[in-house]
Structure formats: C-alpha cells, structure tokens
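here you go, sequence then predicted model.
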Amino acid sequence: MRRVNAFMVREREIRVFPGARGRVATSLSSVAGHVSFLLLGYSYMTSDLLTLRALAVGGLSAAVVFQYFRDVPLWLPIRWNALFVAINVFWVAKLYYDEYNAEHWCTTEERSLYDRHFSHMALNSFRTLLKHGKWRDIERGFEFTKEGKMNENVHVLIDGSAEVYVGGKSVNSIDAGSFIGEMSLMRSIAGSNAKKQSKRPRAASATVVAAERCRVFSWDDGELRQLIQQNEQIKSGVQAAFGVGLAEKLLTTRVMSTKVFAQEPQRVSHALA
C-alpha cells in the first residue's frame, strides 16, 4: 500500500489574519491547491503572453502537487496537467527567446510602436506585421484620407498631429499615438460576409490632414487586409490594437465647437473614423 508523504499532508496551523481566530489548520498539499487556483486565476487577468504562460506553468505544477499527495493520487488530472505544463514550458521558452531575439532586429522606434499598440501579440507576429508596412515622414498639409474617397492606407501617427475635417469644417484633432484610416478597414471586414468584404476598401468618412510635419508607420490598405485574412494571430492583434485606439479616440476627442456638434451631430460622430 502506498505511503503518503507525512511532511506534505501533516496539518499545520497557519496565521492568515491577526488575532486568535486568524489561524487555520491546513497542510502543504492543500496550500499547493490554493496556490494553483490563485495563479491560474491571476493568469486570466493578464494580457501579456509570457506572463500568462509562466503563471499557467506555476498553477498547473501546484495542481499536480495537490493531486499527487493524497491517499489515492488522482492520476487522470495529474497526467493531463503534466502535459499542459510541458506545452506551456515550451511556449515560455519560445516567447522568452523571441523577446531576447527582438533586441537584435527590433529598432528603438519599432520597439516603441510594439509597446504602445501591439504588446498583446507575439513578437514574431509583430515582426511579420512590420514587414508589410513602412516608416514615412509626412509634410504639413498631406491628406491621409479624403472624405468620400476610397482609403488607400492605414497609418499610426508616431509623432506630430493631424486635423479632421467633415464637410470642409474642422471637427477634431488627432495627436501622436493615434491610428488613421483604421475604421474604414474595420468596417469593411466586420460582419458575417467578412471574407467577401475584406477585399473591398470603404470610402473615408472624413478628411484627415497633417497639421505639422509627422512621422508615421503606414500599411497599404489592401495588403494589410490580405494579411489579416490569411493570419488569424495578426488579425486578432490588429483588431485589438484598433479597438483600444478607437476607445482612446472616444475619450480624448476634442470637438472644435459644440455648435458644430449641435448642428451636425451625424457628421461629427463620423469624424472619429
């Protein structure tokens, strides 16, 4: 008959809260069970892939300890959790290697773009995304989008600012860190007919003009559209970045005149695109 490890299963008093009633009787095996759930629970709250995988390794390993040190070990979950630990160890090593390797190919400017908008996606996917775009220096007065015209590019405004015009009226300004032209792409790939629509860019709902000399990273709309259609990881990463960018636009948008909004609410709301 199997002999249970006395050190792991022996109950001990542990102080949890101050005072006489702040002690609980538990074993190291039970503590491992609680730690397992705490780590796995925390992993659900992080968006960093490396952190998530590392927490999964710790949580699953603690679960194996809890499941093993019993009168009868729970071999079914032990075996499955051991497999999951191995899978996550592989991903921790891979993500760490990608992070380390990024120091050799990723410039300071590229790294800043990654940290600002795409840190939730794997670095190798971000590298692929970079290969399909280019850095550009834009002069004052350049039109990023033209109201009513098909959008040709999607931009990230790295440095500088831009003005948004609807019907020839200035309704908003865009600061560094914002996307330009992303809403046309998002609208065209949304819905049940995404595969059919993804090849057709939509007309811009506003004119966006560089208010000063700008530094941007740009993708060709059609090329980015095709990349998103072919690569699910990049699709989810780009959509998440665009979603955060849209939320920031909604929070920081500066309508130039409340009178303009009162007179033309529909036009001003479209300016967020």
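Thanks, I have it. Numbering: from 1, shown residues only.

only C-alpha atoms for contact and neighbour calcs from this point on.
OK.

in three-state terms, label M121 for me.
Following DSSP: H, G, I helix; E, B strand; the rest coil, M121 is assigned to coil.

helix, strand, or coil at V72?
Using three-state DSSP, the structure places V72 in coil.

so V35 versus V57, what's the distance?
12 Å (Cα to Cα, to the nearest Å).

neighbour count: the two, which is higher?
V57 (24 against 19; other Cα atoms under 10 Å).

just checking, what packs against the helix or strand hosting N88?
Per DSSP states H and E: N88 is located in helix 75-105. The helices and strands touching helix 75-105, judged by 3 or more Cα pairs under 8 Å, 6 or more residues apart in numbering; DSSP states H and E, are helix 49-68, helix 123-131.

distance to R213 added to those helices, as CSV?
Compiled in CSV, the helices and strands packed on helix 75-105 are given as follows (distance: least, Cα to Cα, whole Å):
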stretch, distance to R213
helix 49-68, 36
helix 123-131, 22
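
which one of those helices lies closest to I14?
I14 sits nearest to helix 49-68 of all the helices and strands packed on helix 75-105, at 17.6 Å, using Cα to Cα.

next, the buried residues of the helix holding N88.
78, 81-82, 84-85, 88-89, 91-92, 95, 99, 102 (16 or more other Cα atoms under 10 Å).

put this next to the first one:
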Amino acid sequence: MDLGFIIEGWAGHLSYLLLVLSMLMRHMLWLRLFVIASALAGIAFDHFWLQNPVGVFWQSLLVVVNVAELALLWRNDRRARFTPEEDRFRETLLSGLSPGRTRRLLDMGRWETLPSETVLTHEGQRPEFLTYVASGVVRIERQGRLLRLVGEGHFIGEMSLMGDGLAVATAVMQNEGWVWRIERPKLDRLRESNPAAMAAVEAGVARDMRAKLAYQNAGAETAVRPVGGTAD
C-alpha cells in the first residue's frame, strides 16, 4: 500500500479526531486547545493534500477565534480578585471554575449581613436564594423541631437544585451572619447559558451535602463542620 496514501488518510482523520476529543473536555482551556489543534491539522490537510484555500481560510479563522477566547480567559483570570471569604468559598465549593469564571459567578449574587432570626428557607416552599454562609450559624428546623445547627462554610437552600425544588426544612439565622446569596431565577438562567459554571455549582453542592451527611451520621450535636475543615 502506498505510504503517501496512508499518511494522507491519517492526516484527514486527525482533524476530526481532535475535534471529537475536544467535546469530551470538561475544562474550557483544554476544550479550546483541542479545537485549535484540530483546526491546525485541518489547515495542513487542506493546504498540502487538498489544495483547498476555502478550507484553509475557515480553519484559520477558527484558530484565530479560539486563540482570542483563550487570551480573554487569561486576562479575566489575571484580573480576578477575591476577598478572604471568597477565596475560602471558591477553594472549598467552587473549585471546578477558573478564577475569571468564579469572579463572574460571584458577581451574579451579592454579599449581605443578615440579622439573627432571618429566615433563609421555608419548609415545603421553593427557596428564593441559594445561600453560602461565610460566618454565623444557621438553625435547621422541621415542623418546629430543631434538627441541627449548620455553621459557616456551607450552602443553605441547596435542595432547591434537586428534585421538585422545595425546601425540606426551615433554615433560620441563629445569630448575625455574613452570607453570599444568589437568586434562584439567576441559577435557572445560568443552567441554560453556562452549563459548565452550573455544573461547578452543583458539584460544590454535592460536596457540601456529603460533608453534612457525614457529620450528621457521626452523631454530632453541634454545628456542622465547614467543608474540609473543623468546627471552632
């Protein structure tokens, strides 16, 4: 079999193989790098074997667009700044996002000081917010009975992202707290507009729920520990 024919065949397949692999990448950086590699392979194939200037033009445009997007990602990551509370939040519960994307997500919500007895969720109702507790203690009640106390470093209202979206318990601030909150409609829109960011939020929610369950099953009677930390 002619060696040139074999090389030509593999060269033609390589561009599509890299493009398929790019679709398997969960991280945007690697996705774009594979798309660029696919386009470069396509340029080589179109230029050297097919002598197809139209294909070379469009593949080159694809390279330019993705390089520009990578430059924007790099710029946004370099510019992203976080407070100590935000750093702790992203390291424990938003670790799947780049700094730039984390900054944009945090800016969709807001930081607030909530007084004691502020109700965060009502049992059997759809929560208005997904809340992250940076400081303070939250009282979790069901049918008026205290179930547990949840300390800082946890989500409240995360069950609204699952099932029918209704809160399984009432959550009330035990004392004054500093929290980050995002409205539920914004999360619904985020699911449609940026699935990768929403997937990172859901992964953080899953880690948080596992930490709560593990501490609850251990028979603790005090506030649930922060994810990856210890209770004060």
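Nice, I can see it. What you are looking at is a predicted structure, and each value in this text was computed from that prediction instead of being measured.

quick one: TM-score?
Once superposed, the chains reach a TM-score of 0.63 (TM-score structural alignment, normalised by the length of structure 2), with 214 aligned residues with a Cα RMSD of 4.5 Å.

which residues touch the residue nearest to the spatial centre of structure 2?
Computing the C-alpha centroid of structure 2 and ranking residues by Cα atoms, centre = their mean puts A200 first, at 2.2 Å. With Cα atoms under 8 Å, 6 or more residues apart in numbering as the criterion, the residues that contact A200 of structure 2 are 94-97.

which of those sits closest to E112 of structure 2?
Among the contacts of A200 of structure 2, and counting by Cα to Cα, the member closest to E112 of structure 2 is L94, at 19.2 Å.

and that closest one, what pairs with it in structure 1?
Matched to structure 1 by TM-score structural alignment, L94 of structure 2 sits across from H117.

quick one: the helices in structure 1?
Using DSSP state H, the helices found in structure 1 span residues 6-9, 28-43, 49-68, 75-105, 108-113, 123-131, 182-189, 194-197, 221-230, 232-252, 258-263, 265-270.

need the ones you listed in JSON lines (columns: distance to G148 of structure 1).
Formatted as JSON lines, those follow (distance: least, Cα to Cα, whole Å):
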{"stretch": "helix 6-9", "distance to G148 of structure 1": "71"}
{"stretch": "helix 28-43", "distance to G148 of structure 1": "45"}
{"stretch": "helix 49-68", "distance to G148 of structure 1": "40"}
{"stretch": "helix 75-105", "distance to G148 of structure 1": "39"}
{"stretch": "helix 108-113", "distance to G148 of structure 1": "29"}
{"stretch": "helix 123-131", "distance to G148 of structure 1": "28"}
{"stretch": "helix 182-189", "distance to G148 of structure 1": "11"}
{"stretch": "helix 194-197", "distance to G148 of structure 1": "18"}
{"stretch": "helix 221-230", "distance to G148 of structure 1": "16"}
{"stretch": "helix 232-252", "distance to G148 of structure 1": "20"}
{"stretch": "helix 258-263", "distance to G148 of structure 1": "20"}
{"stretch": "helix 265-270", "distance to G148 of structure 1": "12"}
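
who wins for proximity to S161 of structure 1 among those helices?
helix 232-252 (13.3 Å).

looking at the helices and strands packed on helix 75-105 of structure 1, which is buried most?
Stretch with highest mean neighbour count among these: helix 49-68 (a mean of 21; mean count of other Cα atoms under 10 Å).

start and end residues in structure 2 for that one, please.
Under the alignment (TM-score structural alignment), helix 49-68 of structure 1 falls on residues 28-47 in structure 2.

V205 of structure 2: what's it in contact with?
93, 155, 158.

burial of the residue lying closest to E163 of structure 1 once chain neighbours are set aside, as a residue count?
Sequence neighbours aside, S173 is the residue nearest to E163 of structure 1 in space, at 4.4 Å (criterion: Cα to Cα, 6 or more residues apart in numbering). Residues contacting S173 of structure 1 under the criterion other Cα under 10 Å number 22.
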